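K.L.:
3D model of this:
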Amino acid sequence: MNKSQRMQGRRAAGFIAPWVLAVSASLIAACSGDSPEQLVIAAKANIAKHDNKAAVIQLKSALQRNGSLAEARFLLGKALLESGDVSGAMIELNKALELGYDSNELTPVLAAAMVLRGEGAKLIAQYGATDLANAKSTAELKAALASAHAVAGNLDLARKSAEQALKLDPENQGALLMQVRLLTISKDFDAALKVIDKAVGANPKSAAVWLVKGDLLRAMRRSPEEQLAVFREAVNVDPGNVGAHVAVITVLSQQKDFEGAARQLKLLQAQQPGHPQTRYYAALLALESKDLKEANEQIQALLKIAPNSASALQLAGEIDIRRGAYLQATASLHKALPLTKAPAASVRIPLAQAYLGSKDPAKALSVLKPLLDTSNPPAQAHSLAADAYTSLGNTKLAQESYRRAVATNPNDMAARTMLALAQIHGGQAAQGFGDLQAISSTDPGVAAELALFKAYLSKGEFDKARQAVDSLERKKPTDPLSADLRGWLELLKGNRDKARDAFELAMKRAAGDITAAMMLGRLDLQDGKPEPALRRFERVLQADPKAVDARMSIIVLRAQAGASADEQQRLILEAIKLHPSEPAPRIAQINALLEAGQPRDAVVAAQAAIQAVPDNASLIDLLGRSQMLAGDATAASQAYGQLAKLQPNSALAAIRQAELHATLKDTRSAISQLRRALEIVPDNLDVQSALVGLLAVDGKSGEARSIIASMQAKQPQNAAVWDVGGDLESYLRNFPAAVAAFQTSLKKHDSAETAIKLHRVLLSSGKRDEARNFEEAFLARWTKDSTFLSYLGDAALGAGDYEQAVRRYVQVIKLQPDHVAALNNLGWALQKAGKPGALDYVERALKIKPDSADILDTHASILASEKRFDAAIESQKRAVALAPAQHQLRLHLAQYYLATGKKEQARTELSKLLEAGDQFGQQDEVKKLLGSM
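P.N.:
Take a look at the predicted model:
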């Protein structure tokens, strides 16, 4: 056996040995002649030696032979509790209770388990007035009750329970330690030290005693070194003691020694891998290191064994907020709320943050109200309330809340800055700008400068915005931020060269500055120089090889520079290989496959992505979309069901299910799903709009109009609401009402999108003169807008007015020389009008977007019209390869083959179209062409 084989053998032995030993112990116990009673006796001996693992095996073996052994159930529950398996302990202790085991022994252990499981309130309700026959047992129960009262914040009741325990048993360690904790809370440190030193002298091998002493030293603000020495003594005394490890982790974390804390966590995980506290601190440290996936996995594992733990639920909420899973955060934090003593600021503040994150400011205010109604609300509660009022558009109350936040904590520069901004937006500009200048002069931070920059920029006061940047640069002369802002400012002023200089300076200050690289890349592309842009992002990657954004920007730039679809996929796969747990490259891969008309390949990519990045809502959403486009409605429905489980309070899954049902023409099921979505997001405009449309399709125009009336009453100034009304009336062919709705929308907000809708309705209702007058008036207002012009070109093209289409597309291209759709359509219109230059415009479009099947189809059509069939066939073959599901492209290819007498090639393509069946609506044409051959 060589060295490598020996090493592999050792590793294998190391992996297998614990399993073999456990199985062997079980087999020996099972195969021996020991009776269940003898196994219980042996287990007791192992418990006395603190060998709980062996005891658990023996007790389980005894219970396999005789499940009604009450003592075995009790001992197993006690051993599991000491091993950290609280849930397993509760099961066995409750079974022992059902079997009638002695309550004097059982009740104190069950009480301790209930406290650890977070069921203190239940313990108090069930056993608060219970006295046991044995004084020592009653003392242990009272000590557990003292802990439950203390956790609930009822310190007087905790003190009373501890005193009762000590009267019954003056040496009861739990009660003594509770007494120390209560003296510590009341800051009677001298008395607390006397009690704890006495306890240490009496029980130097008790980890619990050392732990309480460490807590006391922490409360007395003794040095971290003194605290660590005591907590580490607790670990030395009992290496399996979870609390001792946790105390060391806590002190190290407070000292920002996260590496040391992580090392201590590994020691804890080796001793107690499944203990709730192990899970909790694993989640906490993962959150600190920004490993949100690990943090979420650990906290979810903890909630399975301690579903009613307020601290676990609170941490779960905070992790979800960081993950952006706001609706899951609200679910966890709402569950924690009744488990936390009022007013529960530690829960209400993150819960309000979650509601603000999910764009629900009204609920954020509702959650904050009990805090704000107290005599001394925390400053953060006022700040969050101000944020909520700002979102609701109530600047007056926002200002008042910011003022209260500043009054509560005058040193809160963020609150002072936000108050000044609220004053600016609330009509007190002079006061607001003055306050921001004052903050800027005294605060070493740069929040005020950033606020001033943004505020002056919005007012078009560029010189004053520059002064804010100057101030920021004086505070942070080596920071790239000031150079980035200066670059933005120069761009807005039209000074591209100065902007470039500023962004170049930012990259000199920080080679990994993604903002500067992006802006310089954009300038390079505008100058027709993609290579310098690519080199910039490559330098960002050299500075930070983990910069996923930079890598994805390179892929986008290569696509814009004309990279083929295969080249883009190669780059995306390379990014996935380098960043396997990052969702961004995988999302890009799936989207690229969908855009290429390859939904089945997208399904495979999405499944692989979810395996690598589980529980990612965006990836699961894309899987469902890919499956839907691939025609697998059942699988898509399952994916959206998985999305609903992942985000139970999210409307997204219901919306996706509605889209799926609508695709399958199951309108009523789609409506049902949208109603469900509105229960979650009652005022969501997109969902309301979709529901209105489906109700109209289902013949329920009255209900649709009722919803729109409610929307308009709630948001009369929101132009989008009036657009929805116009869309409905247009669908119902009630053109006068549609015109009125779109005109109202344009008065609220002048936009090209609404102008297009109004123009269409005017034409549909036969009012061509009105349409022409509106067209001229809108173009006079929007002289630099290409959207409306492009629409006019499309409308003319659809109506066969090729001269007018050419005129409009030329106008678009003057405004946007690289407008791909306009270049392509202009080529098509010129060909149809019999004018020269068609091919030149389409080839310009192909240079910008070389892998567009639609542009290649136009290109082939123009070549065929010029009798250049061989070249047309090559272009059309590329179009078919890029979008094989677009059957019209294949039909055109067959027609070109026939035009050149290549009947066999034509037959091959037409046969494929026959196989498509109902998926291609021109089967008569296919059969006709086949017949002609």
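
K.L.:
contacts, neighbours, all on C-alpha from now
P.N.:
OK.

K.L.:
and the helices in the stretch 451-600 of the chain, which stretches?
P.N.:
462-475, 480-492, 496-509, 514-526, 530-543, 548-560, 565-578, 583-595, 599-612 (DSSP state H, counting those that start in this stretch).

K.L.:
need the three-state assignment for Met178.
P.N.:
Using DSSP: H, G, I helix; E, B strand; the rest coil, the secondary structure recorded for Met178 is helix.

K.L.:
quick one, what contacts it?
P.N.:
Contact analysis of Met178 by Cα atoms under 8 Å, 6 or more residues apart in numbering lists 143, 146-147, 159, 162.

K.L.:
mind listing which of those residues are in helices?
P.N.:
Counting by DSSP state H, the contacts of Met178 place 143, 146-147, 159, 162 in helices.

K.L.:
got the contact list for stretch 727-746?
P.N.:
Counting by Cα under 8 Å, 6+ apart, 692-693, 696, 704-705, 718-723, 725-726, 754-755, 757-758, 761-762, 764-765 sit against stretch 727-746.

K.L.:
repeat the analysis, applying 7 Å as the threshold.
P.N.:
With Cα atoms under 7 Å, 6 or more residues apart in numbering as the test, stretch 727-746 has contacts from 693, 719-720, 722-723, 725-726, 754, 758, 761, 765.

K.L.:
run this one through as well so I can compare:
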Amino acid sequence: MSILFYTVSPKLMPRPTVTGNVLRAGIGFLFLVALVLSACSRDPNVRKQKFIAQGDAYFKEGKYPEAQISYSRALQLDSRYVVALYKSAQCSERLGNWNNAYRELLRVVDLEPENWPAHLDLGKIYLGGGKPQEAKERALLILRSSPKNVDAKMLLSESDAVLGNQKDALSEAREAVDLEPGQAKVYLNLAILQQKGGAFGEAEATFRKAQSLDPTSIVPTMYLGSLYQSQKRNEDARKQFEAAIQAEPKNPAPRTALATLYFAEGQIDQTEKVLADAKAQMPDIPAGYRMLGDFYIARNDPPKALAEFSDLVTRYPNDVAVKKTYVQLLVLAHKLDEAGRLNDSILKSAPHDVDALILRGQMQVQQKKGDEAIVTLQEALKYAAENSAGHLQLGFAYQLKGNPNQAESEWRKTVQLQPRTAEAWRALAALAAQRRDWHELESIGTQLIKITPNAADGYIIHSTARANQGDVASAEADLNRLILSAPQSPSGYLNLGILRAKQKRWTEADSLLHQALTRDPGSLQAHEALANMDFERGQPAAAVKRLQEQFQKSSQDAGLAFLLGQAQARNSQQADAEQSFSKAVELAPSNPAAILALATVQAARGETDAAIASYKRAIPLAPNNAQIFVSLGSLYEAKGDWQQAQTTYQQALSIQGDNPFAANNLAYLLLEHGGDVNVALSLAQIGRRGMSKSPNSADTLAWAYFHTGAYTAAASLLEDAVKKVPANPTYRYHLGMVYQKLNDPVHARSAFEAAIKAQPDSPAAEAARKALGELAGT
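P.N.:
Purely as a prediction, here's the structure:
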């Protein structure tokens, strides 16, 4: 609502005398104006238009998050306001939030079925999301109402091209040209299809036609350069990209294309020069000045990437995106102190910054702070529920806490949101392998090959799955493909060598494993596989000697010291194994695997106190490993310190409530030392569920039944345990006590005598003698 105020220059009118009536009239007029203004400010339509205008201003400046906030405020006033909803969808598209854009566009066409621009945008999202049939249906829907809609015609041709209908696609592209022969975009669409169909001459002519129609645009020039590059006409491609740079020196795209061309030619120095020039010549354009750093990241060159982004953070302290990238690089380099300080500075300015919260959670995962990581990442996802990186890291946090089911749920959410997240697929593959779910593992391998065809892990995972399903030929084919695609990588030779070893084709296995070592002399997997072959062939001394010789060459390699210790322990050289594991711990004091191996050997050698000390040392490094507490509890039991053993088993169960070993052992301690028999029974049942074939769990549950008066159930379990381990005096004694309660003195006497005979100096034998005496006195 607009209000006009007429003013007259005071020089042209005499100054009036202000009387009471005039004053009251003036006050009344001002009151009226205030009412009108107030009515305008409360009018929802006026407020909606205000928010739309604000959003449009932000959108024009490329400030899409701010624009979307303004549009959302309009939608708060009217959730069915199609204008705001469509503009918000366009912001989501610019921000790459395709799921949100998709939902908003569906809402737009639901409220306004003939909103053809929204239908067109939906079709493009379908096409980009790998759903060409749905894209085609949208295009046809638009064309039925608007047959001359050239954008819909182009969408139809692109959809048919993806569907494999090349003839139809070309025909539709030519129809688009006929509809608007003066538009460059229709020729570009046609040329792309001609190039795809191998009609390179026609494509070149069509691209040049597009150039002539829009000589100020670099788009046809860029496409023409790409066409030349695909034909190995690199000099012609270079000229096109350089012309595009000259035409738009502040546009990063042609510089990226030229750098990519040099990189494909193996001219790394020229590649870096192009990108360094971009940094120097585009100091005010983030996409330009960070191109060199992004290149180092893409090339997997962490030292150069770190150095470059360190420089960028210094040059552009207010560029939060650069700062976040640098934090991520620091995290990957395990420089958590510096990363934490920089990330905290981001969160100080923007406490709800989702990326920074996720980075904090990622650091907490690395620091083994599982509980804190979960809280941080859940907070991040509260603000951005569909952030795939947040779900990925939350999965790692749950894994750290020993909760594989929740971890898997988060990783599946990750790949649902972002199917090309290789890290999530790898994590899911590890879970599938643990479950021995080979069909699922095969499916994951296929997905990884699809999204990272030049990486080794997809082929290895797929090969492992096929081999475990008995399809050795397919497994070999996967690994041979890997060798052909990456002949200088050790991975193909290593895994094919391991497969040959499983087939006992020793000569081929040996050759392949040595080829892997030629490409990576420090490959621990190859050294381990060769040592395993020696053991398999009955040559344990050769395995130990092989690893000793290798360790002499690389005496600071903790991994080799660990492998040597494993081989020595396997060859019953416990003292030597202890020495090797001690060396591994010395070289890698933060590696819990080496410390646990050392503790195991120390326990086997009867060095109980030393083993306890080693297990305690491992706990801070793997605080959520319940099995460490179980092993430690067993050592306390062996020392006769049942109170400490009980506490330790309880700690194990606080980490993993269904750990069968901890539950079984704690149940037995409670029964033996006057604990709550009902709690003991519940724990014994947990232990039995997890160790259903173990005579030890059968004995514990039976003893719990004995203490609760369920003698018949106890007898069945103990008879089965004694059958499996006839020489165990404890099982025999417990069975005798059960028979005694069942009023079967004959079998009770026999069980007690067998317990004494099995191990005369054991505590169970002593208890059996006492029971026999009581039995004789009855």
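
K.L.:
just the TM-score for the two chains, thanks.
P.N.:
The TM-score (TM-score structural alignment, normalised by the length of structure 2) is 0.54; 538 aligned residues with a Cα RMSD of 5.8 Å.

K.L.:
from the contacts of stretch 727-746 of structure 1, list the buried ones, please.
P.N.:
693, 719-720, 722-723, 725-726, 754, 758, 761 (16 or more other Cα atoms under 10 Å).

K.L.:
so which helix or strand takes in Ser409 of structure 2?
P.N.:
Taking DSSP states H and E as the criterion, the element that holds Ser409 of structure 2 is helix 404-417.

K.L.:
can you list the buried residues in that helix?
P.N.:
Buried-residue list, helix 404-417 of structure 2, by 16+ other Cα under 10 Å: 404, 406-415, 417.

K.L.:
and the residue nearest to Ala506 of structure 1 when sequence neighbours are not counted, what does it touch?
P.N.:
Of all residues not flanking Ala506 of structure 1 in the chain, Pro480 sits nearest, at 4.4 Å (Cα to Cα, 6 or more residues apart in numbering). Pro480 of structure 1 sits next to 506, 509-510 when contact means Cα under 7 Å, 6+ apart.

K.L.:
most neighbours among the residues you listed, which one?
P.N.:
Ala506 (27 neighbours; other Cα atoms under 10 Å).

K.L.:
return the distance of stretch 463-482 of structure 1 from the chain's centre.
P.N.:
Centre-to-centre, stretch 463-482 of structure 1 and its host chain are 33 Å apart (Cα atoms, centre = their mean, to the nearest Å).

K.L.:
kindly indicate which of the contacts of Pro480 of structure 1 lies nearest Ala43 of structure 1.
P.N.:
Ala510 (64.4 Å; Cα to Cα).

K.L.:
which position in structure 2 aligns with that closest one?
P.N.:
Using TM-score structural alignment, the partner of Ala510 of structure 1 in structure 2 is Glu248.

K.L.:
burial check on the counterpart of Arg290 of structure 2 in structure 1, number of neighbours?
P.N.:
Taking TM-score structural alignment, Arg290 of structure 2 has Met552 as its aligned residue in structure 1. Around Met552 of structure 1 there are 18 other residues, counting by other Cα under 10 Å.

K.L.:
contacting residues for the aligned partner of Ala592 of structure 1 in structure 2?
P.N.:
Applying TM-score structural alignment, one finds that Ala592 of structure 1 aligns to Leu329 in structure 2. By Cα under 7 Å, 6+ apart, the residues touching Leu329 of structure 2 are Leu306.

K.L.:
returning to what we had before: now the contacts of Met178 of structure 1 as CSV including distance to Glu874 of structure 1 and neighbour count?
P.N.:
Below are these laid out as CSV (distance: Cα to Cα, whole Å; neighbours: other Cα atoms under 10 Å):
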residue, distance to Glu874 of structure 1, neighbour count
Ala143, 86, 32
Ala146, 84, 31
Ser147, 81, 27
Arg159, 89, 22
Ala162, 89, 28
